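Chemist: Have a look; sequence and predicted model below, questions after that.
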Amino acid sequence: MSCIPRHTKLPPEEHRADSCKQMASMNCSAVYRMAPAFKASPWGDFFLNHTTDSLLISHEKMTERVNKLKVVVSGLFGACKNVMEKLNLVDTLQHLGIDHHFEERIAAALNSVHNSEFSSSSLHEVALRFRVLRQHGFLVSADVFNKFRNKDGNFVNDIANDPKDLLSLYNAANLITHNEEPLEEALLFARHHLELMKCNLKSPLAEQVGRALKIPFPKNIKREEAISYIQEYNVHDEMYNAAILELAKVEFNCLQCVHQKELKAIYMWWNDLSTDIKLDYARDHVVVCYFWSYSCMYEEEYARSRVVLAKLLMLASLLDDTYEHATLEECRVLAKVIKRWDEKDVSLLPEYMKKYFISVIRNFKEFGKELEPHEMYRSAYIRKAFQNISECYLQEAEWSHRDYIPSLEDHVNVSTTTAGVELVAVGVLFGMGDVATNELFEWATAIRDSHAVKACGKVTRFMDDLADFKRENLNKMDVATTVDCYIKENNVSSEVAQAKIMSLVDDAWKTLNQELFERRVPLQIIRRITNFARSMMLHYHDKRDGYACSEEIKELLKNHFVKDIAI
């Protein structure tokens, strides 16, 4: 998987054979299944025992309060007198992460905004309308920013001194699609001037600019923004409403209780699984896998998809670890057995893999029990996605054992699947209601033809590889990344290659933005899959590797799953 470090290079076959001869009295396979020095999970059994102050208040009471506040906030839509009041209300609900409660009201409001005449000389207002409408699938032309340019095409000097205008322009321009050069220029202009002034800004604008320069609002996950914005939203905000703020706080704590209970259940599942399969090289990435799943769909009604997806990702993590520690021949046998998906084939596997394979089969049967009778066909799709990732792990293992650096194109064709995005796509759909049709599952598993899925895989792969390449400076045993492929293919420096790969991340984001308007599939599905790419922007920010070194993101995860919000 993307997020999982690449297969460590093993010694050439002939060298391993020599080692076996020299260690004839030992189990030969152990010689070349030695684990690299991965850091242990920083969580241990934390979530098996942890409770927050929020749990002292019953979930039922918090839900009751949330429902009452939703009625109050819903009434605010009818009180909006003009376009800007509607936009500001929707934007506030987005920043606080509670917009999902008002999807129908928001859709009606934005349809009205889109169809209304709009003329404003305020860059902030123009940019806000542009961004909010694009985020909800309305194609707004970048020409709306022409009024803020001189005759020579450059932005007027006045806006270079207004941080609020610049921040709005910057976040709006990050919804750029392909062949939108004016937005490219807007991005560079806004970022340049925000960088110049960021040290001289007052709170909360200083924090908002700092967050955007790290990860622009449209590329960040909602809950991460909400954690900060809840603290910044106060009586001095022009759209302040006490009911909105209370709803954001109570709902955050209410959902955090749900997520803690799910994490506890998944840890119990993991303890049983790891005790059963007894793989000493297996890494505990339960919290990280759950975080990716939660990033895609944190709302309470998606519990079924969220839990199944988290387990799917953890099983794939174990699969990746197993390919990493097996001999090449064992890898080939494992891939064959997973492709056939027959418990009788367990006898073909080496002893240490047998219980893992049986556990995979058993867990997939358990996933099937989560489905309604008319949904049973979905089991075949998550199995297919798991088989596909297995085949691609094998290809990476073949490259690794041969010390082979493929072309960038060949690498991407394989590694966008090992990025785990196909598993994510079917996992998201697996527990959804009737919106998840058979046609959508076909779309999700045809990664080369599914623009959103492939683009999400590219964001994930490239962000991971940039972090991997940075780590390679310390560990030359890592297998080739896309950065290595580009260096070899184009005979360029590592700096040039990293810049190119980062530009490919930007290009993939343009595709994801474009998919908001293409409407090949329902907008909510595009959003869920794009959320996985958003989580990778956070996970691998500044080329850190929060997977291999999960201690680096422990504080981030605490904010989501441990620390409740004072009300």
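Modeler: Now that the structure is in, tell me what you want to look at.

Chemist: contacts and neighbour counts: CA atoms only from here.
Modeler: Noted.

Chemist: Show me where this protein has its strands.
Modeler: Using DSSP state E, no strands are found in the chain.

Chemist: Longest helix in it, by number of residues?
Modeler: Identified as the longest helix of the chain according to DSSP state H is helix 242-277.

Chemist: now for it, which elements pack on it?
Modeler: Judged by 3 or more C-alpha pairs under 8 Å, 6 or more residues apart in numbering; DSSP states H and E, the packing partners of helix 242-277 are helix 46-49, helix 59-79, helix 222-232, helix 286-296, helix 303-325, helix 351-368, helix 554-561.

Chemist: same thing but 10 Å
Modeler: If contacts are counted by 3 or more C-alpha pairs under 10 Å, 6 or more residues apart in numbering; DSSP states H and E, helix 242-277 sits against helix 46-49, helix 59-79, helix 83-95, helix 222-232, helix 286-296, helix 303-325, helix 351-368, helix 554-561.

Chemist: put this beside the first:
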Amino acid sequence: MGHGQKIDAWTSKVGELKEKVKRMLTTSKGSVEEMIMIDEIQRLGVAYHFEKEINDALEHIYDANAFSKFKDSGSNFKEGLSSDAEGLLSLYEAAFYGTHGEDTLDEAISFTRGQLTSLMTHLDGPLAAQVGLALELPMRMRIPRLEARFYISLFQQQKGPNDVLLELAKLDFNLVQVNASNGAKGADKVVEGHMPCSKVPFCKRSIGRRLLLDIGWDLSAMDQLPEYMRPCFLAVLNTVDEIEEELMPGVKFCRIDYLKHEMKAVVQAYFKEAQWLKTNYVPTLEEYLKISLVTSGYFYLTAASYVGMGEEATKEAFDWLKTHPKFIMDSCLIGRLVDDIQSNEHEQKRAHVASAIECYMEEHGVSRPEACQKIREMVTSAWKDINKFCLKPIPFPLSLLLRVVNLTRVIEVIYLHGDGYSNSFGKTKEMISAILVNPIPM
């Protein structure tokens, strides 16, 4: 069977399996089994096929006081929870969806983390793996596709797994991987074609990160640049031009115009950081964040991700982006601060602008550990703000918000064990291979 035929067969089989799962959800409606199945569907990465069924089910069971039920009359978490690893894990994961003022959820995180850490020495098999991963980083902050790959391997180790769900999850993962890897190959060809690595050795790892002048969007302006920067400038122009050619005529102007606007903003902010570096200036944290949230690249990445979306990315959505709403600001804040926490000591060994850590230490006269703790608290606060915004009714599809949430998750995962962006040959390479290169054996 040829590659194309195999893809067609997989696609057809996925359609069949989706209908079987929908019938299972209908049969189990209103039962505990339905909730278990929904949890499995979400963890296996196929929830997007069943959004209506899941939303209908969850509307009937939501209870704002649900977490209070885990406490006894003395407002302490019930003693019976201490030995229930699965229950503790569920409570722990759910608590990270909390917002500001939900003290019970903050207490739940502290309680469950302590209990799960103590239980780890007594756990084995799939449950031990799940708990260990959750204690490193909760599911709310992890990359869904990567989590799906991990959970599929655990799911098939369970006693009596749902074979229909398992087959659907594997086929769906491999199909998505084929589509995503084709897109990645296309992007790589664009980079190689426009910006040869022999001329700019760092280009594939940080395309255009250090363009320091805002010289407009005109090929003739390239003459104003030094020789070593010209390949970067040409790559940016050509890549955006090629994106523009792929867009429908009706959406070209507002999308590409905004993308160019954000790229220029990044370049201008890099120039400001270069001035700070040259004068050995350490700004206040507020002053630093005003610039570094832009140089984090997350405004630009959000815009770039919206550019390639369908009709849901309306002109109104781009107008909203232009206001730099707090939701996007929180994502940028997490991206910048998580990066700074993990990479600041290494970066400060060479010529580098001060990070959030150094800015806070200088401004408040505290030690590095104290500054890191404060910065981590800011990250936690920003996640709560993101959670709150996701609960609000908005005039845009949820898919637009998920783009932002997933970009935020990427930074948490890449920097989990150090600077996985600058040093991308270890865990980062393994994660990319798991998502884009290595299919799941059927």
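Modeler: Now that the structure is in, tell me what you want to look at. None of the values given here were measured: they were computed from a predicted structure.

Chemist: got the contact list for the counterpart of residue 287 of the second structure in the first structure?
Modeler: Correspondence of residue 287 of the second structure to the first structure, assessed by TM-score structural alignment: residue 410. Counting by C-alpha atoms under 10 Å, 6 or more residues apart in numbering, residue 410 of the first structure makes contact with 482, 485.

Chemist: sorry, back to before: can you list the helices and strands packed on helix 242-277 of the first structure in CSV and add distance to residue 530 of the first structure and mean neighbour count?
Modeler: Compiled in CSV, these are given as follows (distance: least, C-alpha to C-alpha, whole Å; neighbours: other C-alpha atoms under 10 Å):
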stretch, distance to residue 530 of the first structure, mean neighbour count
helix 46-49, 28, 14
helix 59-79, 27, 15
helix 83-95, 16, 20
helix 222-232, 12, 19
helix 286-296, 8, 24
helix 303-325, 15, 23
helix 351-368, 24, 17
helix 554-561, 19, 16
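
Chemist: Adding distance to residue 450 of the first structure, write those out as JSON lines.
Modeler: What follows is those, written out as JSON lines (distance: least, C-alpha to C-alpha, whole Å):
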{"stretch": "helix 46-49", "distance to residue 450 of the first structure": "37"}
{"stretch": "helix 59-79", "distance to residue 450 of the first structure": "36"}
{"stretch": "helix 83-95", "distance to residue 450 of the first structure": "27"}
{"stretch": "helix 222-232", "distance to residue 450 of the first structure": "24"}
{"stretch": "helix 286-296", "distance to residue 450 of the first structure": "18"}
{"stretch": "helix 303-325", "distance to residue 450 of the first structure": "20"}
{"stretch": "helix 351-368", "distance to residue 450 of the first structure": "25"}
{"stretch": "helix 554-561", "distance to residue 450 of the first structure": "31"}
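
Chemist: so which of these comes closest to residue 141 of the first structure?
Modeler: helix 83-95 (17.5 Å; C-alpha to C-alpha).

Chemist: If you compare the directions of the closest one and helix 222-232, what angle comes out?
Modeler: Angle of helix 83-95 of the first structure versus helix 222-232, following axes from the mean of the first three to the mean of the last three C-alpha atoms, to 10 degrees, is 110 degrees.

Chemist: what's the spacing between helix 83-95 of the first structure and its chain's center?
Modeler: Centroid separation for helix 83-95 of the first structure versus its chain: 25 Å, with C-alpha atoms, centre = their mean, to the nearest Å.
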